[in-house]
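**Q** Got a predicted model here, sequence first, then my questions.
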Amino acid sequence: MLHITRIAFACDSFATLADRMTSRATEGKVRLTTRYRPKRHEELVGGSLYWILKHRLVARSEILGFEDAEGGRTYIVLSDKLVPVVPVPRRAHQGWRYLAAVDAPPDFGDTTSSGEALPPELTEQLAEIGLF
């Protein structure tokens, strides 16, 4: 499975990103505009878009498909469900980048992790001071 990464532009916290996704949702979907359709778009359907916030992958949204948008642009159609992931350092970049499944961080609350999942806000704070 193939995924992509993208900056959560103008979001200063996980809560801000979650609010943005909720406000833009229509019928359980969020349409994200991009200039170019990814060449490997067929491989991305069923994968996820991983959000970069403060130089870390912090959440993901399932990619449901791609649609044509006005002006020759493309919509990346995402699930409106934002899934927190274990934060992983990631440099900022413009647009999107491919992410192989083996490099994707696990979800919070994944059955392979021990103990209960921490809230995303707490994990952000721990990561900021280098403890997570």
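**A** In hand now; what should we look at? Numbering: from 1, shown residues only.
**Q** Could you use CA atoms for every contact and neighbour count after this?
**A** Noted.
**Q** list the buried ones in the helix with the most length in the chain?
**A** Secondary structure of the chain per DSSP state H: the longest helix is helix 14-24. For helix 14-24, a neighbour-count test (16 or more other C-alpha atoms under 10 Å) marks 14, 17, 18, 21, 22 as buried.
**Q** was I right about the second one contacting residue 11?
**A** Yes: the pair formed by residue 17 and residue 11 meets the contact definition of C-alpha atoms under 8 Å, at 5.8 Å.
**Q** how about the helices in this structure?
**A** All helices of the chain, identified by DSSP H, fall at 14-24, 41-44, 120-128.
**Q** ok so, going back, residues contacting the longest helix of the chain, please?
**A** By C-alpha atoms under 8 Å, 6 or more residues apart in numbering, the surrounding residues in contact with helix 14-24 are 8, 11, 30, 31, 53, 58, 80, 82, 120, 121.
**Q** what two of the residues you listed have the greatest distance between them?
**A** Maximum pairwise distance among the contacts of helix 14-24 (C-alpha to C-alpha): 25.4 Å, between 31 and 121.
**Q** Tell me which of the two has more neighbours.
**A** The neighbour comparison of residue 31 against residue 121 (other C-alpha atoms under 10 Å) goes to residue 31, with 22 against 12.
**Q** ok, and here's another one to check against it:
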Amino acid sequence: MADMLHLIKLCVGAEGVDDLLAWQHARFGDGPAEHVTRMWPRREAELLAGGSLYWVFKGAVLAHQRLLRLEERRGADGILRCALILAPEALRTEAQPRRPFQGWRYLMPADAPRDLPQGRDHTDPLPRDLLDAMSVIGLR
């Protein structure tokens, strides 16, 4: 069996986890959601061995959604893309600061933030200047 691996991606256009889930629900209903990306992950087997897509909102990881499968999508421009098919529910995580980046990145399980305990739907976000300072000294 392949080792497990995650993806991490900036969530552009959503203010927070609830906003992302509302958008996904409006678009995909109660079933799996999807996020289309240009590049197909080369480490597909590891991602599908229990991996998740971790979402970064305004400089901090706050949630993840389990990856169910990858599917091909062809855009109106004819370019073949990868649809990340996601579980409809998102698990909230402890806030983990992240610098901006483009596209998605692989995320090792040891580097992923811990899930929040049942019943807690959020952590208080850290002030932006503190997140930036932590990033500068290597605390992400």
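**A** Looks like it came in fine. Computed from a prediction, not measured in an experiment: that's the story for all the values here.
**Q** closest to residue 47 of the first structure among the buried residues of helix 14-24 of the first structure?
**A** Distance to residue 47 of the first structure across those (C-alpha to C-alpha) is lowest for residue 21, with 17.6 Å.
**Q** Residue 108 of the second structure matches what in the first structure?
**A** Aligning on TM-score structural alignment places residue 108 of the second structure opposite residue 100 in the first structure.
**Q** State whether that match and residue 1 are indeed in contact, as I suppose.
**A** Yes: if you go by C-alpha under 8 Å, residue 100 of the first structure and residue 1 touch, sitting 7.0 Å apart.
**Q** Ends of stretch 60-75 of the first structure, what's the gap?
**A** Terminal residues of stretch 60-75 of the first structure lie 17 Å apart, using C-alpha to C-alpha, to the nearest Å.
**Q** what's the spacing between residue 40 of the first structure and residue 65 of the first structure?
**A** Distance from residue 40 of the first structure to residue 65 of the first structure, by C-alpha to C-alpha: 12 Å.
**Q** which of these two has more neighbours?
**A** residue 65 (17 against 11).
**Q** Please report the distance of that one from residue 122 of the first structure.
**A** Taken as C-alpha to C-alpha, the span from residue 65 of the first structure to residue 122 of the first structure is 32 Å.
**Q** what's the answer for residue 58 of the first structure, then?
**A** Relative to residue 122 of the first structure, residue 58 of the first structure is positioned 12 Å away (C-alpha to C-alpha).
**Q** Those two: which is more packed in?
**A** Per other C-alpha under 10 Å, whichever of residue 58 of the first structure and residue 122 has more neighbours is residue 58, with 28 against 11.
**Q** What residue in the second structure is paired with the more buried one?
**A** Going residue by residue (TM-score structural alignment), residue 58 of the first structure aligns to residue 62.
**Q** contacts for stretch 72-91 of the second structure?
**A** Contact with stretch 72-91 of the second structure is made by 17, 21, 24-25, 30-40, 53, 63-71, 115-116, as judged by C-alpha under 8 Å, 6+ apart.
**Q** Try it again at 6 Å.
**A** 31-38, 40, 63-71 (C-alpha atoms under 6 Å, 6 or more residues apart in numbering).
**Q** Of the residues you listed, select the buried ones using a PyMOL command.
**A** Per 16+ other C-alpha under 10 Å, the buried members of the contacts of stretch 72-91 of the second structure correspond to this PyMOL selection:
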select buried, resi 32+33+34+36+37+40+63+64+65+66+67+68+69+70
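**Q** Tell me how many other residues surround whatever residue of the first structure lines up with residue 53 of the second structure.
**A** Matched by TM-score structural alignment, residue 53 of the second structure corresponds to residue 49 in the first structure. Around residue 49 of the first structure there are 25 other residues, counting by other C-alpha under 10 Å.
**Q** same deal with residue 106 of the second structure?
**A** If we define neighbours as other C-alpha under 10 Å, then residue 106 of the second structure has 15 of them.
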